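Novice: Can you look at this prediction? I've put the sequence above it.
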Amino acid sequence: MPRATFTFLNHACFMVRTEAALLVCDPWLEGPVLDDAWSLVDDSSRNAALLETLNAAGVPVYIWCSRAQPDHFPLPFLRRFRSEFRGIATFLYRPGRDMRIGEELRRLRLPLAECPDGVTVALAGDLRLTALANGDGDTACLIDCAGRSILNLGDRALATAAECQAAAPRIGKATSRIDLLLTGFGSMGWCGNPEQFALREGAAKAAVERLAAQVERFRPKLVLPIASFARFARADNVWLNGGRMAPRELLEASRLDGVRGVVRFLPPGASIDLQRDTPGTLAAVHERALEHWTERWRKRPPPLPRPPQASLGELKAAFARYCERVTAGMHVLPRLLEAVGPLRPLVLHLPDLRQTVELSYRHGFRLRPRMDGEQRAAHVAMFSGTALQLLRAEDGFDTVYAGGCFWTLRRSGLSTFGRFFLPQRMGRRGADRRRPLKMGGYLWRALVGRMARQLQAALR
């Protein structure tokens, strides 16, 4: 009978090994990401150790990248892989709205293969992978090997019972049962200002509900939580750790009473036999894992420093270059969208400079006069070094938003912030004037999404 093993490496990274191939998923194993905004809860894993394993495997290696965010697609690992790996390897990704994974892999001259949405791709031997689109740029996947099916939902897919119900027929076409479910148990998204602790408690409860709904709908034989073993690491975002559940706290939630028996945690480096292991046989390693993660959750290293302070001159120059890049990709579209209303100038408060500035596609970078209450008139606040990264980096908005290194000052602050940088996000996803149909589709989805949110708010 064919044999297959599953090894949890860290955070969202794991390895599936069969007699004919080895599959690694989302290899973030060391170092902070998102400009030091996130770090691993357990920092003991190393890229060098994984590369040593891959070099010694003696079988074809496949590396699945679920999305372009650096906790799933870490550039330091990719660069080291390119220089040190000595075998046969193929990087796998789903082509779709987000083109960054394919573009970066081609730039690094790494071998790649596309896995179209819903298409089962044969890898080597009996190892197969089916990509499952989940929103803008996100991808879940179904892995088949040695007669076992692994559904990897990561930390975003299928957040409600209704979404699970809607996805079930599609997943059912690819497999008749789920032997192993991999899913997150906590959100790493921005979730309120420092004083808004209730929002973070609500997000933790939603994560519990998400896990319970997935298990109840798909009835897996075993559930391994992954993709939630990171913490907010910088001095200007550590408040977002408040309210997040540690593994043992998660299992104590009453909502999991009916499904707790199939949930098992693993420490980094632990392996299971996909043919033989059950929740019962994993009870001992599960208890050791809970002790391990409890200790790691309690260990709170000093926060990393925020980026060095930037001057107003640096910010003004960076915004001018940002506008040049956006104009090159979209011509007058950002100015037009701001003129007719979908985009609004962004008012940004810089507490370390004690200044408030306005960013506008039509009027450029403008300093607001100092006035009483001017901070409250801003949409969002962030330190000047973060603002400089926001404007300089090609993925500045995605990095700052995911890192959570800002806070809102108006009810409309978050939505205004996101809409203002819509042109940057479109350009990063290939929706520019070179692809007018894709650009139009992206704008249409953004408009429909905004209208839906406004309708929901009006009905509350």
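Specialist: That came in fine, so what should we check first?

Novice: From now on I want contacts and neighbour counts done on CA atoms only, so please keep to that.
Specialist: Will do.

Novice: May I see the buried residues of stretch 70-81?
Specialist: 70-75, 77-78, 81 (16 or more other C-alpha atoms under 10 Å).

Novice: My error: substitute stretch 104-115 in the last question.
Specialist: Residues 105, 110, 112, 115 are the ones in stretch 104-115 that count as buried (16+ other C-alpha under 10 Å).

Novice: cool, stretch 154-162 as well?
Specialist: Residues of stretch 154-162 classed as buried: 154-161 (neighbour count, 16+ other C-alpha under 10 Å).

Novice: another one to put next to it:
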Amino acid sequence: MQIEFVNHASVLISHGDVRLLTDPWYQGPAFHKGWRLLVETPDDTIADLLDRVTHIWISHEHPDHFSIGFFKRWGDTIRARGIKLLFQGIEDQRVADFLRAQGFDLTEMDFGRPYTLGQDFEAICLKDEFYDSLISIRAGGQHVLNLNDCAVADDARAKEIHDVVGDCDVLLTQFSYAAWEGGRENRDWRVAAAQEKLNNIRVQARAFKPKQVIPFASFVAFAHVRNAYLNDAANTPDDVIAAFRDADFDLRVMQPGDVTDGTPDPGAHARAAEFWRAVYARPLDDPMTYDSVEDDKIRASFDGWRDRVFANNSRAAMRLAQKLSPIAVLQPVVIHTDDTGQSWRIDPPAGTLEPTEAKADLVMHSESLNFLFSNSFGFDTLGVNGTFEEARTGGFSRAARSLAIENLNNLGLRFGPGLLFEPRIIGVFLERLRKVSARMKGVGKTEAPTGRDA
């Protein structure tokens, strides 16, 4: 069994006649002009890679894992070679529908079910929270556990996974934060988020007892003029090396093209560390920008958002939730677009978008607001790319409780009879918002609690 690092969250796991590629995002921006890869993969390298691939596994829908650009650019090659695609079997069929419409050979993996991909090559996919999934691969007598973005942050959650997949030989895991982590003045929040990612690796290593740990899925930069400040506390491979200098596992930093069979290679590790050291030392080149969107276009995009929301949710249930929910959901939210000077009051149950002079909850560019209304994943993208600022304490929490309704819809959850009493949903809302509120109150303190990731 061999693992070849390609880029970011993408590796090629090979054994016998099976060569499984994971999460191919190799070129171009992601998250609405919010992220860039630290290094891009050239076309000739991608072409050579696909000549060897038999299967592609996509962990979840986020564009740094499911790159629509990749599948459109290389679709003919994937189809011609008969490469089989693997994705988690979930109610939300947007990714699966896209892949089927492109004519790909897709298998939707049932969680916890072993799939035999070839002789002595077995894969199990497990769900994590709402979006993410992990893959456990047993091949050639070795066990590779790829957690990518899964937030395995405590012993209880690690045990749940361990009860299914057991110990592993090689662990691949995210090593830095990858979402909005407070505003410009809240660097302590980002320092805490970076430290927590290292703590997560400790939890995971303690649970799964890997012989080798490969830090990956964090080789990106916040690359917009509005979010580049978020890079100020991100972990680098050197931070991971320093944190695990005395660990009882082999830490293996990899650069594009490196290959490991799970045995230590101090020379390759050192060369990769030096490669990334030079990459991280480069200044951010040509940060991205947005173009202003006229008010009429924003109104039209809102109309589409409102129609989608009302088509997928009971308007009566939304009104009831606004008035009676044990947490304040679907309340009016005010967003100020600082490039146009306009403030908008959004009331989801009423279906209204109105100019206002009221104090804003969030400040963002008009293109960001238009993107939010234009896409069912818009608020999720906004939360990851971080191209906004909180205008008042609790503004992000308030906006999330109102404008993230399509995130729930994409997961098959609708406002209707019984949703208000669904403990899973209420619990997730309360916990995530508690963390955000605690952090915003803790500006200037280093003991801020945990946040969200991509």
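Specialist: Here it is on my side, so go on. Predicted model, so just to flag it, every value in this text is computed and none were measured.

Novice: quick one: TM-score?
Specialist: In this superposition the chains share a TM-score of 0.89, using TM-score structural alignment, normalised by the length of structure 2; 432 aligned residues with a C-alpha RMSD of 2.4 Å.

Novice: ok so, going back, show me the buried residues of stretch 70-81 of structure 1 that map onto strands.
Specialist: Judged by DSSP state E, strands contain none of those.

Novice: from those, which two are the most distant?
Specialist: Within the buried residues of stretch 70-81 of structure 1, Asp71 and Phe81 form the most distant pair, 16.2 Å apart (C-alpha to C-alpha).

Novice: What separation is there between the aligned residue in structure 2 for Leu151 of structure 1 and Lys72 of structure 2?
Specialist: The alignment partner of Leu151 of structure 1 in structure 2, by TM-score structural alignment, is Leu145. Shown here: Leu145 of structure 2 relative to Lys72 of structure 2, a distance of 29 Å by C-alpha to C-alpha, to the nearest Å.

Novice: sorry, back to before: farthest pair within the buried residues of stretch 104-115 of structure 1?
Specialist: Leu110 and Cys115 (15.8 Å).

Novice: Nearest residue to Val53 of structure 2 in space, please, no chain neighbours.
Specialist: Among residues not flanking Val53 of structure 2 along the chain, Arg19 sits closest, at 5.1 Å (C-alpha to C-alpha, 6 or more residues apart in numbering).

Novice: Would you check that the one you found makes contact with Asp51?
Specialist: No. With contact defined as C-alpha atoms under 8 Å, Arg19 of structure 2 does not count as touching Asp51 (10.2 Å).

Novice: Compare these two (neighbour count), which wins?
Specialist: Neighbour comparison, Arg19 of structure 2 and Asp51: the larger count goes to Arg19, with 24 against 12 (by other C-alpha atoms under 10 Å).

Novice: so who does the spatially most central residue of structure 1 touch?
Specialist: Residue closest to the average C-alpha location in structure 1 (C-alpha atoms, centre = their mean): Gln69, at 5.2 Å. Residues counted as contacts of Gln69 of structure 1 (C-alpha atoms under 8 Å, 6 or more residues apart in numbering): none.

Novice: distance of it from Glu295 of structure 1?
Specialist: Taken as C-alpha to C-alpha, the span from Gln69 of structure 1 to Glu295 of structure 1 is 27 Å.

Novice: just Gly269 of structure 1 next, same as before
Specialist: With C-alpha to C-alpha as the criterion, Gly269 of structure 1 and Glu295 of structure 1 are 17 Å apart.

Novice: can you check Ser415 of structure 1 too?
Specialist: From Ser415 of structure 1 to Glu295 of structure 1 the distance is 38 Å (C-alpha to C-alpha).

Novice: cool, Thr130 of structure 1 as well?
Specialist: Following C-alpha to C-alpha, the distance that separates Thr130 of structure 1 from Glu295 of structure 1 is 36 Å.

Novice: Those two: which has the busier surroundings?
Specialist: Set Thr130 of structure 1 next to Glu295 and count neighbours by other C-alpha under 10 Å: Thr130 wins out with 22 against 14.

Novice: What's the local residue count around Val340 of structure 1?
Specialist: Residues near Val340 of structure 1, counting by other C-alpha under 10 Å: 9.

Novice: Mind listing what's buried along the longest helix seen in structure 1?
Specialist: The single longest helix within structure 1, with elements called by DSSP state H, is helix 436-459. Within helix 436-459 of structure 1, the residues that qualify as buried are 438-439, 442-443, counting by 16+ other C-alpha under 10 Å.

Novice: With stretch 346-361 of structure 2 instead?
Specialist: Buried residues in stretch 346-361 of structure 2, counted by 16+ other C-alpha under 10 Å: 346-349, 353, 360-361.

Novice: any idea how far Phe73 of structure 1 is from the nearest residue to Phe85 of structure 1 once chain neighbours are set aside?
Specialist: Using C-alpha to C-alpha, 6+ apart and skipping residues adjacent in sequence, the residue nearest Phe85 of structure 1 is Asn55, 6.1 Å away. Distance, Asn55 of structure 1 to Phe73 of structure 1, by C-alpha to C-alpha: 20 Å.

Novice: before we move on, what about Gly403 of structure 1?
Specialist: Gly403 of structure 1 sits 15 Å away from Phe73 of structure 1, going by C-alpha to C-alpha.

Novice: and the match of Leu151 of structure 1, how many neighbours?
Specialist: Leu145 of structure 2: 24 surrounding residues under other C-alpha under 10 Å.

Novice: what residues are up against it?
Specialist: Contact analysis of Leu145 of structure 2 by C-alpha under 8 Å, 6+ apart lists 134-137, 168-172.

Novice: picking up where we left off before, and the buried residues of stretch 154-162 of structure 1 as TSV, adding distance to Arg94 of structure 1 and secondary structure?
Specialist: Output for the buried residues of stretch 154-162 of structure 1, formatted as TSV (distance: C-alpha to C-alpha, whole Å; DSSP: H, G, I helix; E, B strand; the rest coil):
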residue	distance to Arg94 of structure 1	secondary structure
Gly154	15	strand
Asp155	17	coil
Arg156	16	coil
Ala157	15	coil
Leu158	18	coil
Ala159	21	coil
Thr160	23	coil
Ala161	25	helix
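
Novice: What is the nearest of the residues you listed to Leu40 of structure 1?
Specialist: Distances from Leu40 of structure 1 to the buried residues of stretch 154-162 of structure 1, taken by C-alpha to C-alpha, are shortest for Asp155, at 15.0 Å.

Novice: What is the burial count for the nearest residue to the closest one once chain neighbours are set aside?
Specialist: Computed as C-alpha to C-alpha, 6+ apart, the closest residue to Asp155 of structure 1 that is not its neighbour in sequence is Gly184, at 4.2 Å. Residues within reach of Gly184 of structure 1, counting by other C-alpha under 10 Å, total 23.
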